[in-house]
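Undergrad: 3D model of this:
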Amino acid sequence: MPGPSRETADIILLEDSLPLLRRFARIIETWPHGRVIGAFSSVEQAIAAIGTTKVDILVADLNLPDGSGIDAIHALRSCHPEAHAVVVSVLSEGPTVLEAIKAGASGYILKDDTSFDFIHALEMTLDGKSPMSPTIARQIIESIRGAPDPAARESADQVKIHLTPRERDVLTAIARGFSCREVSEMLGLSVQTVPVHIRNIYRKLDATNRSEAVFEAQRQGLIQP
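TA: Here you go, the predicted structure:
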């Protein structure tokens, strides 16, 4: 018996290697459940597209000429909380991996990992699973084993967090459910600037998504419930 039908996923590719970017696009063209709506080699271009377009999956490299793919993941999570991000990178250092996962990446695949089928990784992501190269999974396990005592986190929470007036405006708007485009129009900001503010808010509040940021800001009295 055939499985349930799957809607077509809108995918953005972020990769500075043009041959690899074209290869990913060609592979997705053969997949009936996905379509490439944007293929970019710069973080700035990807963030601009994320702020103005419906996205289901972001496939991102991390080391880009104009910045980190992690910035694009932050933008994705702030503008499209239900979307997924999959990192495809040569970087396997523990801190980098954890930063990407904390930013909101659902999966992390090393470029030299020949055991992973690209389309299968995308299907796993849409099914709520986390495709990861064995080396990356090991890095995460080792990091968890070395995680700091919860008491240290509680002590850090007592440090006063400062949000700029503009960051408070942006946070209040997203707390009310407005999209990045709506926030930009309300506050007179460019679509590219809103994700930057949201990323800074997440960093200051140690949050990985909109709900966590709003909860923490309300808990600390930074915005009204």
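Undergrad: Please count neighbours and contacts with C-alpha atoms only from this point.
TA: OK.
Undergrad: Now do the same contact list for residue 140.
TA: By CA atoms under 8 Å, 6 or more residues apart in numbering, the contact set of residue 140 is 94, 97-98.
Undergrad: Quick check: of those residues, which lies closest to residue 153?
TA: The shortest approach to residue 153 among the contacts of residue 140 belongs to residue 98, at 16.7 Å (CA to CA).
Undergrad: one more to put side by side:
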Amino acid sequence: MAAVAGPTTLPIRVLLVDDQTLVRMGFRMVLDAQDGVEVVGEAGDGRTGIEMCRTLAPDVVLMDVRMPGMDGIAATALIADECPQSRVIVLTTFDLDEYAFAALRAGASGFLLKDVGPAELLASIKAVAGGDSAISSRIGRRMLDLFSQRLPSGHPDSGDNAVAALTPRESEVLSAIAAGLTNSEIAQQMFVSESTVKTHVGRILMKLGLRDRVHAVIFAYEHGLTSHHRLG
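TA: As a prediction, the model looks like this:
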């Protein structure tokens, strides 16, 4: 009797976009050594990255921010618009790079420093490919601080149907997400199960038409759905 083959898992297809050849080479060496990840192409500028994204349809794009010609912000915005199947992780040298924050607003799903370790890089790629976001806690807190300075908390626009569609509990969960709490921390704070929080998060993203948790944070600050509280 012939053996029945088990289900196969397709590798996560990654496109590298960075104007520095050595940086691309370094990331390729790291990723080529990992199971479940395949580097499908490299681009040295944003415009070439967009063209390759259209033809290769990668699952994840590792995108440098500062590049000659078309930078990572413009490229990310076009990829988010034209290649919705591809998720972008922004790469930067500085954790307070405002260009990188702008790329997040343009549609990126993650934000990593270029000195990220192999384990965190792989975990971030897997998270983003699975529809989640990838921002280290240190960068996440800095991002929230930047937003809190530029987008003062107020009251949601009463004419915003998307915000009005949220239940009181969903608004509370969104505020907690904006404060940097994980699902586990939200569950502890609200005395509910983590699976219940995940359900709330999924409904929030669906109702607001958001790609992932990163954009939920941005939305919350822009609509005054945060009290600016922080974890210690």
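Undergrad: related to what we said a few turns ago, looking at structure 2, which of the contacts of residue 140 of structure 1 still make contact?
TA: Using both residues aligned by TM-score structural alignment, their matches' CA atoms under 8 Å, structure 2 keeps these contacts from the contacts of residue 140 of structure 1: residue 98.
Undergrad: Burial check on residue 82 of structure 1, number of neighbours?
TA: Neighbourhood size, residue 82 of structure 1 [other CA atoms under 10 Å]: 11.
Undergrad: ugh, wrong one, I meant residue 161 of structure 2
TA: 11.
Undergrad: all strands of structure 2, in order?
TA: Along structure 2, counting by DSSP state E, strands occupy 12-17, 37-43, 60-64, 87-92, 110-113, 134-135.
Undergrad: how close does the last one sit to structure 1?
TA: By that I understand strand 134-135 of structure 2. Comparing strand 134-135 of structure 2 with its match in structure 1 after superposition yields a mean distance of 2.0 Å (mean CA distance after the TM-score superposition for structure 1).
Undergrad: who does that strand touch, helix- and strand-wise?
TA: Counting contacts by 3 or more CA pairs under 8 Å, 6 or more residues apart in numbering; DSSP states H and E, strand 134-135 of structure 2 is packed against strand 110-113, helix 118-129.
Undergrad: Throw the ones you listed into a markdown table and include mean neighbour count and distance to residue 216 of structure 2, thanks.
TA: As requested, these are exported to a markdown table (neighbours: other CA atoms under 10 Å; distance: least, CA to CA, whole Å):
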| stretch | mean neighbour count | distance to residue 216 of structure 2 |
| --- | --- | --- |
| strand 110-113 | 24 | 13 |
| helix 118-129 | 18 | 15 |
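Undergrad: With distance to residue 215 of structure 2 as added columns, please give those in JSON lines.
TA: JSON lines is the format used below for these (distance: least, CA to CA, whole Å):
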{"stretch": "strand 110-113", "distance to residue 215 of structure 2": "10"}
{"stretch": "helix 118-129", "distance to residue 215 of structure 2": "13"}
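Undergrad: closest one to residue 69 of structure 2 among those?
TA: Evaluated over those, closeness to residue 69 of structure 2 peaks at strand 110-113, with 21.4 Å, by CA to CA.
Undergrad: can you list contacts of that closest one?
TA: By CA under 8 Å, 6+ apart, the residues outside strand 110-113 of structure 2 that reach it are 88-95, 100, 104, 124, 128, 133-136, 139, 214.
Undergrad: now do 7 Å
TA: Strand 110-113 of structure 2 is touched from outside by 88-95, 133-135, with contacts defined as CA atoms under 7 Å, 6 or more residues apart in numbering.
Undergrad: Show the buried residues in those residues.
TA: In the contacts of strand 110-113 of structure 2, burial by neighbour count holds for 88-92, 95, 133-135, counting by 16 or more other CA atoms under 10 Å.
Undergrad: Could you export the strands of structure 2 to TSV, including columns for distance to residue 25 of structure 2?
TA: Listed next are the strands of structure 2 as TSV, based on distance: least, CA to CA, whole Å:
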stretch	distance to residue 25 of structure 2
strand 12-17	9
strand 37-43	9
strand 60-64	13
strand 87-92	14
strand 110-113	16
strand 134-135	22
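Undergrad: how about the ones you listed, which one is nearest residue 177 of structure 2?
TA: Residue 177 of structure 2 sits nearest to strand 134-135 of all these, at 12.7 Å, using CA to CA.
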